[in-house]
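Undergrad: can't give you the sequence, but here's the structure:
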């Protein structure tokens, strides 16, 4: 059950978009080194090895995981097997501007799925918060020049992002509906491991299909790819999922969804840092709008 938004919960929900922004930057950097769906599989395989000493007990025959395997099979599909694989795949055929623009619909998906599938009442404040938050994202994407948005042309990659956003919204709502044993729910490493176990099966099948369909698929091993895999496994995978799961439990999926809109803002700032460019005024305006959307939507 959610208990609303406070400073500690807000800080928890700030960590995932920051790490996910870095994930997008790294995903673009290794674009030519590894196929996108394979990158997702390798990422979670490494995360599995990292978590094994902490949560290997859930693999045992008498573990409380197995009576609830159907739930974790679904969570593994949505959060591990599909979400990032679709995003990495989208970057192959769509521009970063389009990918981030389509992904900015996360709060709308959160509210819509909560209303349609989980009986969640949508308030006027949440709608107002969604408008403010999306406005902030659009300012970042247009770099303060609205005419740039008119140049956007949707391609197949944008469909992948929509599917990824839909998967993430369902995943987040499922997190807010605890049905697994307390031994797993209260152990963050075990809870994530339980998802990864089944998620590796899904992502492995998807990666196998990628290699079967893509004749020129190859992996360029080296320190750049190794460093990238280490980051995406520890940061966006383990740390971000841990913070997101806690934040969703405490604030609820609808409020948490607004924090996801900070990802493109953080991505813009990280890109500016790597390019040596200073932040612009519109970054501050966008940040104020996104935070304003969070505050408005979370007020009781």
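TA: Structure's in. What do you need? Just so we're clear, the structure is a prediction, and the values are computed from it rather than from any experiment.
Undergrad: Going by C-alpha atoms from here, please, whenever you check contacts or count neighbours.
TA: Will do.
Undergrad: burial measure for the nearest residue to residue 269 once chain neighbours are set aside, as a count.
TA: Distance criterion CA to CA, 6 or more residues apart in numbering; nearest residue to residue 269, sequence neighbours excluded, is residue 279 at 6.7 Å. Residue 279 has 14 neighbours, counted by other CA atoms under 10 Å.
Undergrad: Please verify my assumption that residue 279 contacts residue 272.
TA: Yes: the pair residue 279 / residue 272 is scored as a contact, 6.8 Å apart, by CA atoms under 8 Å.
Undergrad: Alongside the first one, take a look at this:
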């Protein structure tokens, strides 16, 4: 999940530069097709039995997983049209709190006091960064349109994590990820067919193609497998809690790309996020679930 946070960070820095150059549905379909192709190629090369049967067993599961995953990515790019990369990555760190709620609803996973303290501290830090240290804006809940749109997407991502565990029937991360990406691509293509056919693919700037391939290979294929692997071994809240690292990666990337460092006003929020991560790494509680995974 530490590697996941680094890979996801790149999608914010690239996505904010490409979001206004291509429709969110179109880029999501493209990334799903490429990512599914990558995983299908890996599945063909790695020995394994019963994979086709695993994909065809209760395929409605992949429609649920793919729908949640696709909705997250569409809303992410829609939100990045107006939300700064650092601010959007701070919104992303609210997913652990939402994942904890969905984990309790779907799996009856219970948080320890240690994990609850980490989530509370990280959530407070994320809110500080989102509102850029403006307490007056925080009390009025003046959140930007882009951040608001992306927050809905993050709720879908938080739901996706316990769904992986709830719906798993013994298939490994590779096959489950492949089914999720194929289903997500189909659903997004049906919903955004107009945007898909209206896009002048041959005239897109280079930054769009760089973003498409990065998010397809690293922020879709690789990150999906990493989340699937972790979701079967860690509580839902703890899986997503590693997203606290993402804003730090984004700040470093944005500085490297010439955007400079964020203002000093957001420093307390970043320190709170770091504190939450330290609390998280300080304890290693096993998952508690009334729904065992076969």
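TA: On my side now, so go ahead. Keep in mind that what you see is a predicted model, and the values were worked out from it rather than measured.
Undergrad: Put one on top of the other, what's the TM-score?
TA: For these two chains in superposition, a TM-score of 0.80 is obtained (TM-score structural alignment, normalised by the length of the second structure); 278 aligned residues with a CA RMSD of 3.2 Å.
Undergrad: sec struct for the residue nearest to residue 269 of the first structure, please.
TA: Of the three states, residue 279 of the first structure takes coil under DSSP: H, G, I helix; E, B strand; the rest coil.
Undergrad: repeat for residue 62 of the first structure
TA: Residue 62 of the first structure - assigned by three-state DSSP - is coil.
Undergrad: List the contacts of it.
TA: By CA atoms under 8 Å, 6 or more residues apart in numbering, no residues touch residue 62 of the first structure.
Undergrad: and it, how far is that from residue 226 of the first structure?
TA: Distance, residue 62 of the first structure to residue 226 of the first structure, using CA to CA, to the nearest Å: 35 Å.
Undergrad: Map residue 7 of the second structure across to the first structure for me.
TA: Aligned against the first structure by TM-score structural alignment, residue 7 of the second structure finds its counterpart in residue 19.
Undergrad: which residues does its match contact?
TA: Shown in contact with residue 19 of the first structure (CA under 8 Å, 6+ apart): 235-236, 240.
Undergrad: now the helix or strand containing it: how far from the chain's centre is it?
TA: According to DSSP states H and E, residue 19 of the first structure maps onto helix 7-29. How far helix 7-29 of the first structure lies from its chain's middle: 9 Å, per CA atoms, centre = their mean, to the nearest Å.
Undergrad: Would you mark the buried spots in that helix?
TA: 9-10, 12-28 (16 or more other CA atoms under 10 Å).
Undergrad: residue ranges of the helices in the stretch 201-300 of the first structure, please?
TA: 223-232, 240-251, 253-259, 262-275, 281-298 (DSSP state H, counting those that start in this stretch).
Undergrad: Need the residues that contact the last one.
TA: If I follow you right, that is helix 281-298 of the first structure. Residues contacting helix 281-298 of the first structure (CA under 8 Å, 6+ apart): 4-5, 125-137, 139-140, 143-144, 255, 258-259, 261-262, 265.
Undergrad: I'd like the distance between residue 146 of the first structure and residue 84 of the first structure.
TA: Distance from residue 146 of the first structure to residue 84 of the first structure, by CA to CA: 29 Å.
Undergrad: And those two? Which one has more around it.
TA: Ranked by neighbour count (other CA under 10 Å), residue 146 of the first structure and residue 84 place residue 84 first, with 30 against 13.
Undergrad: What is the neighbour count of the counterpart of residue 294 of the first structure in the second structure?
TA: Aligned by TM-score structural alignment, residue 294 of the first structure pairs with residue 280 of the second structure. Neighbourhood size, residue 280 of the second structure [other CA under 10 Å]: 22.
Undergrad: now swap in the one 3 residues further on and tell me
TA: The burial metric for residue 283 of the second structure, expressed as a neighbour count using other CA under 10 Å, is 11.
Undergrad: any idea how far it is from residue 109 of the second structure?
TA: 16 Å.
Undergrad: Kindly report the same for residue 56 of the second structure.
TA: Counting by CA to CA - residue 56 of the second structure and residue 109 of the second structure are separated by 29 Å.
Undergrad: what do you get for residue 50 of the second structure?
TA: 31 Å.
Undergrad: List buried members of the contacts of helix 281-298 of the first structure by neighbour count.
TA: Using 16+ other CA under 10 Å, the buried ones in those are 4-5, 125-127, 129-137, 139-140, 143-144, 255, 258-259, 261-262, 265.
Undergrad: Out of all residues in the first structure, which is the farthest from the middle?
TA: No residue in the first structure sits farther from the centre than residue 62, which is 31.8 Å out by CA atoms, centre = their mean.
Undergrad: Residue 248 of the first structure matches what in the second structure?
TA: Using TM-score structural alignment, residue 248 of the first structure pairs with residue 231 in the second structure.
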